[in-house]
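Colleague: okay, sequence plus prediction incoming.
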Amino acid sequence: MQITLLRFILKSFVIIALVLLLSFFIFYFCIYSGFFGKIPSENELKSKQNSIASELYTADSVLIGRYYIQDRKNVRFEEISKHVISALVATEDARFYKHNGVDVRSLARVFFKTFLAGDEQSGGGSTLSQQLAKNLYPRQRQPFLSTPINKIKEMIIAQRIESIYSKKEVLELYLNTVPMGGNIYGIERASEVYFGKAAMGLKIEEAAVLVGMLKANTTYNPAYYPTRSLERRNFVIDQMVKYNYLDNSSADSIKNLPLKLNLKRRTVYAGIAPYFSEQLRLELVKWCQSQIKADGEPYNLYTDGLKIYTTIDSRIQREAEKAVKSQMSRLQYLFNQHWKGRNLWRNNGSVIQTAMQQSLRYKRLKEAGKSSQEIREIFNTPVKMTVFTWAGNKKRTTSPLDSIKYYQSLLNTGLLSIEPGTGYIRAWVGGINHQFFKYDHVLSRRQAGSTFKPVVYAAALEKGINPCRYFPNVRISYPQFENWSPQNSDNQYGGKYTMRGALSHSVNTVSTQILIRTGIKPAIALARRMGIESDIPEVPSIALGTAALSLFEMVKAYTTFSNSGKAIEPIYITSITDQKNMILLQRNHAVSHQAISPQNAAIMIDFLKGAVDEGSAVRLRTKYGLSMEIAGKTGTTQNQADGWFIGITPDLVTGVWVGAENPAVHFRTLEAGQGASTALPVWAHFMLNLSKKDDFAGYRSSRFDALPRDLQARLDCPPFVREEVKEEPPKKKESFFKRILKKGLNLFKKKKKNESNDI
């Protein structure tokens, strides 16, 4: 009886074991066959690549931006410190060099922890190859037995990985894929972020900190939890001793060292030229969509590790940003003093209301169904926030409404610098702080003021108007334009100006006369040829700069004058390469076309030099002491809402715009708010400091080409005269007989007169 029962139990056990074994093989076969999700083939694994950030470089090879979904930078095995490898193997997979991707000794432990206990967080049996498989192909939620299915899939993939790659290659792949806290991936970026160095330069204690993070990159993040990180670091050191990668005495010394970090956190555009980097991102995304890779898929800016080389010069860009920071902080102080004791919003209440309604906070509250009264109360309730100040970002408790008033009272700026001969953009500053002010003022459209006048004058020259023709400085009403009567900003009239004199002193009455004589349509047509694409209304007030144009357009147009009349399309990307340094895009030369004659371009440079040497921009000489030849034009719009200065040197064409986000916010007086007082100082400090650098010492004495003698003769006339200029026709030479006859007739008249007097 007992023997029969024993046989039954044994037979049942064997049957159950066979059923379980068969079930396992069926289960395994289903996973292997892709029933629970595709298993990558060896060919797919060979071509598998991490998502790699694309990088943006200046012309002098400085990294200024990275575009990514995962902030990652791949490195080769030889570029990783040996201490990282030792710490990794000792801590995560001591038998790494002895298995083929799956450590059989650990399977039993894995079985009990995961299959029976259902502990999804346990990973004690996972080899580095299995962890790599998990990093490359993140786990998917299954309808049942999710953990066992994912574990077996990782085992299959791990074995395939090790059949393709060497142990060094596996380690390289692994260390380039691991998440290292936040959006940081890979040992190289982790090393840069936490210790400010490349992975090759990591010390033992630093390597141990980073390897310690692999267990839980948030829990053991040294930036947030230094105590936990230190404990985990010391555990890794102990593991290195246990597996003979480190001796006890060295380990004891290292474990006594404090945790030292050199955090180098950076946002996508943490370096120079953030506005330029963002504008380029928008264009590059579109470009990538039109470029097809070998696999038939379009390039992805955020994952394909492209390298984009630009024309920006980091040295010029830094000086531009320094000039903006120093002068805009000074100008903001003057603006605040200018309005001190006065209510800036007394007549500008609509500015705040509009800004509030355009804010993201307001839109979200509206979407949530809040009433106007509720929204008003929320905007008047103080909350903690970080605000921009010129003394650094500050944490404050203030109401959202007050923060809007504060930001609306800040002046902003744009600066663009182009090398005229090549069309290369060398500096691009779109605002005072990209973190708080996203709007790019290189591209924003504002009234151009008197900076548009040179386009009108160039059109006049192209039509054949004599540059020495005199125009009266008087107010004129134009019946054909509803009796519009432009006036000068200083309300000074009288005398007559040549074109050079009128442009130098920005005389509105003369500029309007020149436009009327030239024709509005021809002036607009020239603006188009010079690269201005924005809408320009067909009205005479464009002579005074009422058209809303961008700084980009205006600086591009001014390069025409310094480029012998050729309008040039600016270049900001010279080449794009893929991960293997294959060239995908190459741009060596800018596209150009003749917009005005070389002679008229040279005359315009002479006109604009007058504005600097004796006109509205004379303080470049008198106050700032700039010695290089400069041709330029200031600009100021109605109510001093916008201040402009565009300056041309033989080496660079640079434009600066200054104003508030809303034109209703401005200086009250012309003296304080004109372009010569707001935009020109930024330009002056930029060029002054740039020319002091050894690399740009030649800028200090640069000269334009001398005017040919025939052009000098055409311009040989006073720029201004007080009395009326009479242009009498030359007298014809009389014949000999005619002179004798006239003399006799005069003597006869004189004799008759004397006889009459005697009577």
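Modeller: Done, it's in.

Colleague: going forward, measure contacts and count neighbours with C-alpha atoms only.
Modeller: Noted.

Colleague: so where do the helices sit in the stretch 201-350 of the chain?
Modeller: Here the stretch 201-350 of the chain has its helices, by DSSP state H, counting those that start in this stretch, at 204-212, 226-242, 248-255, 274-289, 314-338, 349-358.

Colleague: packing partners of the second one?
Modeller: This means helix 226-242. With contacts defined as 3 or more Cα pairs under 8 Å, 6 or more residues apart in numbering; DSSP states H and E, helix 226-242 has these neighbours: helix 82-92, helix 204-212, helix 248-255.

Colleague: to residue 604, which of the ones you listed lies closest?
Modeller: Among the helices and strands packed on helix 226-242, helix 204-212 comes nearest to residue 604, with 62.4 Å by Cα to Cα.

Colleague: list of residues touching that closest one?
Modeller: Identification of contacts with helix 204-212 by Cα atoms under 8 Å, 6 or more residues apart in numbering yields 83-84, 87-88, 91, 180, 187, 190-191, 195, 220, 222, 229-230, 232-237, 254-255.

Colleague: adding another structure so you can compare the two:
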Amino acid sequence: MEKSPLVKKITIWLYGLFAAAVVSVFLLFFLISAGALGFMPSFEELENPHSNLATEVFAADEVLLGNFFQENRSRVEYEEISPNVINALVSTEDIRFYDHSGIDARGLARVLFRTILLQEESSGGGSTITQQLAKLLFHDPARSKWERGIQKLKEWVIAVKLERSYTKDEILGMYLNKAPFIYDAYGIKSAAATFFSTYPDSLTVEESAVLVGMLKNPSLFNPVRRPELTQGRRNVVLHQMMKARHLTRAEYDSLKQLPLGLEFKRSDHIGGLAPYFREYLRTTLTARQPVRENYASWQNQKFLEDSVEWNKNPLFGWVNKNLKADGSKYDIYRDGLKIYTTIDSELQLNAEKAVQMHLAEDLQPKFFKEKRGRTRAPFTQHITKEQYDQIINRAMQQTDRYRILRQKDMPEDSIRMVFNEPVPMQVFSYKGDIDTIMSPMDSIHYYKSFLRASLFSMDPHSGHVKAYVGGPSYKHFKYDMATMGKRQVGSTIKPFIYTLAMQEGLTPCDLVPNVPQTFYLPTGQTWTPRTSGNRREGEMVSLKWGLAQSNNNITAWIMKQYNPQAVVNILRSLGIKSPMDAVPALSLGAPDFGLSEMVAAYATYANKGVHSEPLFVTRIEDRYGNVISTFNPRRSEASMSTTPI
């Protein structure tokens, strides 16, 4: 029976509409692929997706000390990821992952029917792992439903290209390296370290289930703040693994009863091992070439020291001295470098504990006891009230609170009212931080009462720095006393002066008079240093005895035999860079030196007269493991010439 003209017409229209729809879909995807509807990555970008990788800082024994990052992301190869993670991920996020080519038709049909037609928001999404990777690699969050719709179509195109360019294992590895967690953890390696203090290849089934479960909504399924909710989500993942036959019913029933077992350790620049050292390393690597205009008027010495470091120390300003193959500078926050330092992690841990114990159990209690009840505490009673007020005011003006209020043009008297108003705050104590209510001004007085200490240890032969502690708590006392702080050296300068005597022909057994020594100054005045006590005063004593007793008479006698400039010369040859005047007061240690330069100077004796500059880094590798810089000890034989230099 021949079809009627109307039926033929309707049939032609239907076929035409279908063909137009097919052509429109192909045209739409062609336009998307060509980038006509917004940014689309090129094939080269798909082959080399860019990730912000954190720079890792390793101790000499390859213990990870910490990272420099904008996103705390460390790359890990697929082979270094536990199969438990892979099984948990595929079972939960994309059960047909190994069967589709980037787009799951069954999942897509479910979304079209249940989510779009039936408006069931809880029906689940249709995104495959490959589509999720596409979203992570190339898209910012959508700002509207229309933009999200276009974005979804782009993800399909990118997912297909990814499937053509990579193996399934490579796609899983890329996704796990890119996946965002919380607490500055990006990627499976950072997440494993942050939440379980382990490595991706060592994650257990239940740990893997926790991390994979978090991917649905890391803020919601937060194991630190919402352990019960996270445990429930973990058990959902375990159940999916059982359904996929990666677990037996008995294993599932056993594992779901286990606690989360967190070993939470957030990675940041404040906590962890060697924070003072890591900050020193960061500022040293990123230092710029010194320009006098960039320094304050009172920072002339700092400018001179930085200029010397720029010219002689390859680590100083490393990122500004070395270029990548494309001519751009390295970025320690994004380029995934690996920095291998000279620090011994075990010695570093013991050094930090030693500084804490020395202060918390010995010096600090004695200091508190001595200053209790004194009106000018923690300072000496010999300063005037005006001097005391100047110290406190200067401390107030150096705070962020003061700077912010000044930027708002708040009057000085109003600022003082703010500083005297009690507010909730957290303050330092050796037994742990204390939550309290205190005025900012009282907190300044409180922190001024804490003593500081630092520790610097190096191998005298190689110059390798083994331990570096800049203070009692980097979180609360960020000023680094190991390399930045300088203190009057006092009697610790005396061995250097006795070295001058030895190199000029005297011996430890030579006898000298133990009597006060008077110096005639260029001003016409005289200066006679005094010594504590009168033991053997007036007798002939050996130089050995004088050094052992730290006797000022004997040190002054040596100084008189030569000249102050000779002492300056010998100190310079031993690596002391701090400013000092060639005056008789050098014999009593009047100048201020830094701890690191004093340690290096003393190490010259253990190295038989060869001075080694402290060495902090042995090599730097790029993200692919290629060595791009090596660092060797800078040694020089200590010259004991008395000729001025």
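Modeller: Nice, thanks for sending it over. Nothing here was measured: the structure is a model prediction, and the numbers come from that model.

Colleague: between the helices and strands packed on helix 226-242 of structure 1, which gets nearest to residue 140 of structure 1?
Modeller: Counting by Cα to Cα, residue 140 of structure 1 lies closest to helix 82-92 out of those; the figure is 23.2 Å.

Colleague: sorry, back to before: tell me the most buried of the helices and strands packed on helix 226-242 of structure 1?
Modeller: Comparing those by mean neighbour count (mean count of other Cα atoms under 10 Å), helix 204-212 ranks first with a mean of 25.

Colleague: residue in structure 2 paired with residue 298 of structure 1?
Modeller: Under the alignment by TM-score structural alignment, residue 298 of structure 1 pairs with residue 329 in structure 2.

Colleague: what residue is smack in the middle of structure 2?
Modeller: The residue lying closest to the centre of structure 2 (Cα atoms, centre = their mean) is residue 269, at 3.6 Å.

Colleague: skip the chain neighbours and tell me the closest residue to it.
Modeller: residue 275 (6.4 Å; Cα to Cα, 6 or more residues apart in numbering).

Colleague: need the counterpart of the one you found in structure 1.
Modeller: Residue 275 of structure 2 maps onto residue 274 in structure 1, by TM-score structural alignment.

Colleague: for residue 570 of structure 2, same thing?
Modeller: Looks like residue 570 of structure 2 aligns to residue 526 there (TM-score structural alignment).

Colleague: related to what we said a few turns ago, residues contacting the match of residue 275 of structure 2?
Modeller: Per Cα under 8 Å, 6+ apart, neighbours of residue 274 of structure 1: 64-65, 434.

Colleague: distance of residue 132 of structure 2 from residue 597 of structure 2?
Modeller: 53 Å (Cα to Cα, to the nearest Å).

Colleague: again, but for residue 437 of structure 2
Modeller: Going from residue 437 of structure 2 to residue 597 of structure 2 by Cα to Cα gives 41 Å.

Colleague: please apply the same query to residue 159 of structure 2.
Modeller: Taking Cα to Cα, one finds residue 159 of structure 2 at 57 Å from residue 597 of structure 2.

Colleague: same check, this time on residue 341 of structure 2
Modeller: Taking Cα to Cα, one finds residue 341 of structure 2 at 19 Å from residue 597 of structure 2.

Colleague: the two: who's more crowded?
Modeller: Neighbours were counted for residue 341 of structure 2 and for residue 597 using other Cα atoms under 10 Å; residue 341 has more, 25 against 21.

Colleague: what does the more buried one correspond to in structure 1?
Modeller: Correspondence of residue 341 of structure 2 to structure 1, assessed by TM-score structural alignment: residue 310.

Colleague: got it, and residue 486 of structure 2?
Modeller: Aligned against structure 1 by TM-score structural alignment, residue 486 of structure 2 finds its counterpart in residue 445.

Colleague: just give me the neighbour total for its match.
Modeller: 15.

Colleague: so it sits against residue 551, correct?
Modeller: Yes - Residue 445 of structure 1 is within contact range of residue 551, at 7.5 Å (criterion: Cα atoms under 8 Å).

Colleague: now the longest helix seen in structure 2 on structure 1. Mean distance?
Modeller: Using DSSP state H, we find that the single longest helix of structure 2 is helix 5-34. By mean Cα distance after the TM-score superposition for structure 1, the fitted helix 5-34 of structure 2 averages 6.5 Å away from its aligned residues in structure 1.

Colleague: tell me the counterpart of residue 558 of structure 1 in structure 2.
Modeller: So, by TM-score structural alignment, residue 558 of structure 1 is matched to residue 602.

Colleague: tell me how far its match lies from residue 591 of structure 2.
Modeller: Distance from residue 602 of structure 2 to residue 591 of structure 2, by Cα to Cα: 17 Å.

Colleague: go on, residue 635 of structure 2?
Modeller: Taking Cα to Cα as the measure, residue 635 of structure 2 and residue 591 of structure 2 are separated by 25 Å.

Colleague: the more surrounded of the two?
Modeller: Higher neighbour count among residue 635 of structure 2 and residue 591: residue 591, with 18 against 15, using other Cα under 10 Å.

Colleague: can you find the partner of that one in structure 1?
Modeller: Using TM-score structural alignment, residue 591 of structure 2 lines up with residue 547 in structure 1.

Colleague: now do the contacts for that match.
Modeller: 446-448, 535-537.

Colleague: now stretch 150-165 of structure 2 on structure 1. Mean distance?
Modeller: Stretch 150-165 of structure 2 differs from its equivalent in structure 1 by a mean of 1.8 Å after superposition (mean Cα distance after the TM-score superposition for structure 1).

Colleague: matching residues in structure 2 for stretch 351-361 of structure 1?
Modeller: Counting by TM-score structural alignment, stretch 351-361 of structure 1 pairs with residues 391-401 of structure 2.

Colleague: now do the matching stretch: distance to the chain's middle.
Modeller: Stretch 391-401 of structure 2 sits 26 Å away from the centroid of its parent chain (Cα atoms, centre = their mean, to the nearest Å).

Colleague: ditto for stretch 574-582 of structure 1
Modeller: That offset, for stretch 574-582 of structure 1, works out to 21 Å (Cα atoms, centre = their mean).

Colleague: could you do stretch 31-40 of structure 2 as well?
Modeller: That offset, for stretch 31-40 of structure 2, works out to 40 Å (Cα atoms, centre = their mean).

Colleague: flag every buried residue along that stretch.
Modeller: Within stretch 31-40 of structure 2, the residues scored as buried using 16 or more other Cα atoms under 10 Å are 32-33, 40.

Colleague: coming back round to it: closest one of the contacts of residue 274 of structure 1 to residue 5 of structure 1?
Modeller: Closest approach to residue 5 of structure 1 among the contacts of residue 274 of structure 1 (Cα to Cα): residue 65, at 76.8 Å.
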